[in-house]
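*Asks:* just to be clear, the model below is a prediction. Sequence and coordinates:
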Amino acid sequence: MNKWSESDIPAQNDRIAVVTGANTGLGFETARALAAHGASVVLAVRDVEKGKQAAARIADVAPGARVSVQQLDLTSLESISTAAKELHATHPKIDLLINNAGVMHTPHQTTKDGFELQFGTNHLGHFALTGRLLDMMLPTPGSRVVTVSSNGHRIRAAIHFDDLQWERSYSRIEAYGQAKLANLMFTYELQRRLARNGETIAAAAHPGGANTDLMRNLPAPLRFLTPIVVPLITQSAAMGALPTLRAATDPGVLGGQYYGPEGLFQNQGHPRLVASSPQSHDLETQQRLWTVSEELTGVSFPV
């Protein structure tokens, strides 16, 4: 069986891709690869100056790449609304929306709208962004929403409807698990709705153990072991981006599929179709999460 790699990405000419968190790590590698294969890529980032630097780095390695920068702060519903309006004004369509940006294992903090930071950024921010951009995708043949989850969706993970914002107690690991589980549940429920509304599909991916800036918030005991353990259980950001790239570009991808590394415990290796946890497929929880997410963000979907 062939090992899927960047060279398997089909030509992306005339396609417009929006990648969140594209100034570093997985998002940067995803944007770079898409631009190198002809896509017009929007780096949707919180820090515009860092976004411009990332765009310049992409231009250096992919001469002729079409890359622009869009300010987007996923911790602010106002910023998400503004970014969506600006993307509507500057682009005729969106072929690919890559919901990549995220935070991991942060100390207890809240977003500008009062949401717990990991849930608010990783799930609610992308939920709101997708809802505000989906009308640019539905008429576009072959368009895809790809949301990046994590193996963390299996670790002490549940949707805590009785305390979604972790106001009574806080575990950074459990909060991350909730957010990454929510990413998958959002993908599966979105796909069910899209299936009745044309060709747009929703898929998910995870990078395995990718050595990126997210590692900076690991708990202290794990940070101490990082120089020893990380090389054994992680892979480069470029390899970690491959599952996302496959979910976004492989012609054989179907809506509702999940891609991750092929290796032991899905930590390393080339991307393949993988399974998510049984609870991620709980239909009642998916639908309840969707309803709550609409209420919290004030964003409803055109599907």
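*Replies:* Ah, there it is.
*Asks:* drop to CA atoms for contacts and neighbour counts, all remaining ones
*Replies:* Fine.
*Asks:* in the chain, which spans are helices?
*Replies:* Here the chain has its helices, by DSSP state H, at 25-36, 48-61, 77-90, 117-118, 126-133, 172-194, 220-233, 237-240, 242-249, 283-297.
*Asks:* Serialize those to JSON lines and add fields for mean neighbour count and distance to G102.
*Replies:* JSON lines is the format used below for these (neighbours: other C-alpha atoms under 10 Å; distance: least, C-alpha to C-alpha, whole Å):
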{"stretch": "helix 25-36", "mean neighbour count": "26", "distance to G102": "10"}
{"stretch": "helix 48-61", "mean neighbour count": "17", "distance to G102": "16"}
{"stretch": "helix 77-90", "mean neighbour count": "16", "distance to G102": "15"}
{"stretch": "helix 117-118", "mean neighbour count": "30", "distance to G102": "7"}
{"stretch": "helix 126-133", "mean neighbour count": "23", "distance to G102": "9"}
{"stretch": "helix 172-194", "mean neighbour count": "24", "distance to G102": "10"}
{"stretch": "helix 220-233", "mean neighbour count": "12", "distance to G102": "19"}
{"stretch": "helix 237-240", "mean neighbour count": "24", "distance to G102": "14"}
{"stretch": "helix 242-249", "mean neighbour count": "27", "distance to G102": "14"}
{"stretch": "helix 283-297", "mean neighbour count": "16", "distance to G102": "17"}
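*Asks:* quick one: these as a markdown table, columns for distance to Q71 too.
*Replies:* Shown next, in a markdown table, are those (distance: least, C-alpha to C-alpha, whole Å):
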| stretch | distance to Q71 |
| --- | --- |
| helix 25-36 | 15 |
| helix 48-61 | 6 |
| helix 77-90 | 7 |
| helix 117-118 | 19 |
| helix 126-133 | 13 |
| helix 172-194 | 22 |
| helix 220-233 | 31 |
| helix 237-240 | 23 |
| helix 242-249 | 22 |
| helix 283-297 | 19 |
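*Asks:* putting a second one here so we can go through both:
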Amino acid sequence: MSDTWTEQHIPDQHGRVAIVTGANTGLGFETARMLAERGAAVVLAVRDVEKGEQATARITGDVTVQALDLTSLDSIRSAAADLRATHHRIDLLINNAGVMYTPRQTTADGFELQLGTNHLGHFALTGLLLDRLLPVPGSRVVTVSSTGHRIRAAIHFDDLQWERSYSRVGAYGQSKLANLMFTYELQRRLAPLGTTIATAAHPGLSRTDLLRNTPAVLRTPVTWIAPLLGQTAEMGALPTLRAATDPAVVGGQYYGPGDRREVKGHPKPVSSSPDSHDQVAQQRLWTVSEELTGVTYPALTPQPEPS
């Protein structure tokens, strides 16, 4: 595989349908733009429809907007019903939307905001749309994680919603670790079917408004470092796009920027933390996620418990 994979390596996407969450700005916008310019029919699944419509005006191609609030299971179910009615097939589901380092808040359903948005919302959306992907050879679910999955990160099954104490950084790390554990467990369950794969990606240090909630103690260093060491949203979107479109990608791979620290550079396969590969924890998280969201994946047979 090329060490300098760029936008020009994205294969022709005509005839394919791609849904990108959080696509009205930043990484999601660039992901949607590049897919549309390669011919995909792209759905911007966004909370703010007006901003989504403004984003479509800046993209050349077949682009539509779907209202989706990942902090509300009612909104997720409504969006999934709309998408199922409009699209009989889905080739790409890109779980991109996310929040980072937010103050302690809860979703409409009482979930800690970062876990609820970054993981549980996407878990529910994927489950509700999966039967539109499974019949499509080469279809993919791509979930955007972060190097933050290594930072103070664990799945706190004894206090998943951070009700006893709260850490912005720890809660973010938990949600991004959950993204990877979901991807690996989803891939294991998809593998016997042979049509759809699950992959993950992270953007490195990209200059987007996701940094707006950085804690005060970190804000000044980040403000200086991001412009110097980080990369544009266009470059930050490339790992996601490679995970979504490169014919050489296999299920369960994780893509990130190619420099030594995975901060910037052209996308390549990268590794994730040992915790992310804990199959017992992956399966436990899957079960808890089903219980919390009420969304199950009946088409997928759970694989045997690891010994």
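*Replies:* Structure received. Nothing here was measured: the structure is a model prediction, and the numbers come from that model.
*Asks:* quick one on the thing from earlier: of the helices of the first structure, which is nearest A158 of the first structure?
*Replies:* Evaluated over the helices of the first structure, closeness to A158 of the first structure peaks at helix 172-194, with 5.2 Å, by C-alpha to C-alpha.
*Asks:* ok so, going back, so which of the helices of the first structure is nearest G152 of the first structure?
*Replies:* Relative to G152 of the first structure, the nearest member of these by C-alpha to C-alpha is helix 172-194, separated by 5.0 Å.
*Asks:* number of residues surrounding the counterpart of T106 of the first structure in the second structure?
*Replies:* Using TM-score structural alignment, the equivalent of T106 of the first structure in the second structure is T102. Number of residues near T102 of the second structure (other C-alpha atoms under 10 Å) recorded here: 20.
*Asks:* same check, this time on the one 10 residues further on
*Replies:* Applying other C-alpha under 10 Å, we find 24 other residues in the vicinity of E112 of the second structure.
*Asks:* contacts only, for it.
*Replies:* For E112 of the second structure, the contact set (C-alpha atoms under 8 Å, 6 or more residues apart in numbering) comprises R104, Q105, T106, Q161, W162.
*Asks:* any chance of those in JSON lines, with neighbour count too?
*Replies:* Shown next, in JSON lines, are the contacts of E112 of the second structure (neighbours: other C-alpha atoms under 10 Å):
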{"residue": "R104", "neighbour count": "16"}
{"residue": "Q105", "neighbour count": "13"}
{"residue": "T106", "neighbour count": "16"}
{"residue": "Q161", "neighbour count": "21"}
{"residue": "W162", "neighbour count": "18"}
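*Asks:* hmm, which of these are common to the first structure?
*Replies:* Checked against the first structure using both residues aligned by TM-score structural alignment, their matches' C-alpha atoms under 8 Å, those keep these contacts: R104, Q105, T106, Q161, W162.
*Asks:* hang on, the earlier thing: any idea which of the contacts of E112 of the second structure is closest to T296 of the second structure?
*Replies:* Nearest member of the contacts of E112 of the second structure to T296 of the second structure, counting by C-alpha to C-alpha, is Q161, at 20.5 Å.
*Asks:* now the closest one: how far from R89 of the second structure?
*Replies:* Counting by C-alpha to C-alpha, to the nearest Å, the gap from Q161 of the second structure to R89 of the second structure is 35 Å.
*Asks:* how about S75 of the second structure?
*Replies:* S75 of the second structure is 21 Å from R89 of the second structure, by C-alpha to C-alpha.
*Asks:* verify the stated contact: L96 of the first structure with I16.
*Replies:* Yes. Applying C-alpha atoms under 8 Å as the test, L96 of the first structure and I16 come out as touching, 6.4 Å apart.
*Asks:* and L218 of the first structure, what's its match in the second structure?
*Replies:* Under TM-score structural alignment, L218 of the first structure pairs with T214 in the second structure.
*Asks:* who's in contact with that match?
*Replies:* Contacts for T214 of the second structure (C-alpha under 8 Å, 6+ apart) come out as M100, Y101, T102.
*Asks:* report how many residues lie close to the equivalent of V65 of the second structure over in the first structure.
*Replies:* The alignment partner of V65 of the second structure in the first structure, by TM-score structural alignment, is V69. Counted with other C-alpha under 10 Å, the neighbours of V69 of the first structure add up to 24.
*Asks:* on that earlier part again, and the contacts of E112 of the second structure as TSV, adding distance to L228 of the second structure?
*Replies:* Shown next, in TSV, are the contacts of E112 of the second structure (distance: C-alpha to C-alpha, whole Å):
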residue	distance to L228 of the second structure
R104	30
Q105	32
T106	34
Q161	35
W162	34
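*Asks:* closest one of those residues to V46 of the second structure?
*Replies:* T106 (18.9 Å).
*Asks:* for that closest one, give me its contacts.
*Replies:* Applying C-alpha under 8 Å, 6+ apart to T106 of the second structure gives the contacts E112, L113, G116.
*Asks:* one more time with 7 Å, if that's ok
*Replies:* Shown in contact with T106 of the second structure (C-alpha atoms under 7 Å, 6 or more residues apart in numbering): E112, L113.
*Asks:* gap between the residue nearest to V19 of the first structure when sequence neighbours are not counted and D163 of the first structure?
*Replies:* The spatial neighbour of V19 of the first structure that comes closest, neighbours along the chain excluded (C-alpha to C-alpha, 6 or more residues apart in numbering), is I98 at 4.7 Å. Between I98 of the first structure and D163 of the first structure the computed distance is 28 Å (C-alpha to C-alpha).
*Asks:* which one of these two is surrounded by more residues?
*Replies:* Taking other C-alpha under 10 Å, I98 of the first structure and D163 do not tie; I98 has more neighbours (29 against 11).
*Asks:* ok, now how distant is the more buried one from V229 of the first structure?
*Replies:* 29 Å.
*Asks:* what's the counterpart of T223 of the second structure in the first structure?
*Replies:* Matched by TM-score structural alignment, T223 of the second structure corresponds to P227 in the first structure.
*Asks:* do the same with W162 of the second structure
*Replies:* Superposed on the first structure with TM-score structural alignment, W162 of the second structure falls opposite W166.
*Asks:* alignment lookup: P251 of the first structure to the second structure.
*Replies:* Aligned counterpart of P251 of the first structure in the second structure: P247 (TM-score structural alignment).
*Asks:* quick one: that match and A299 of the second structure, what's the gap?
*Replies:* Distance of P247 of the second structure to A299 of the second structure, given as C-alpha to C-alpha: 25 Å.
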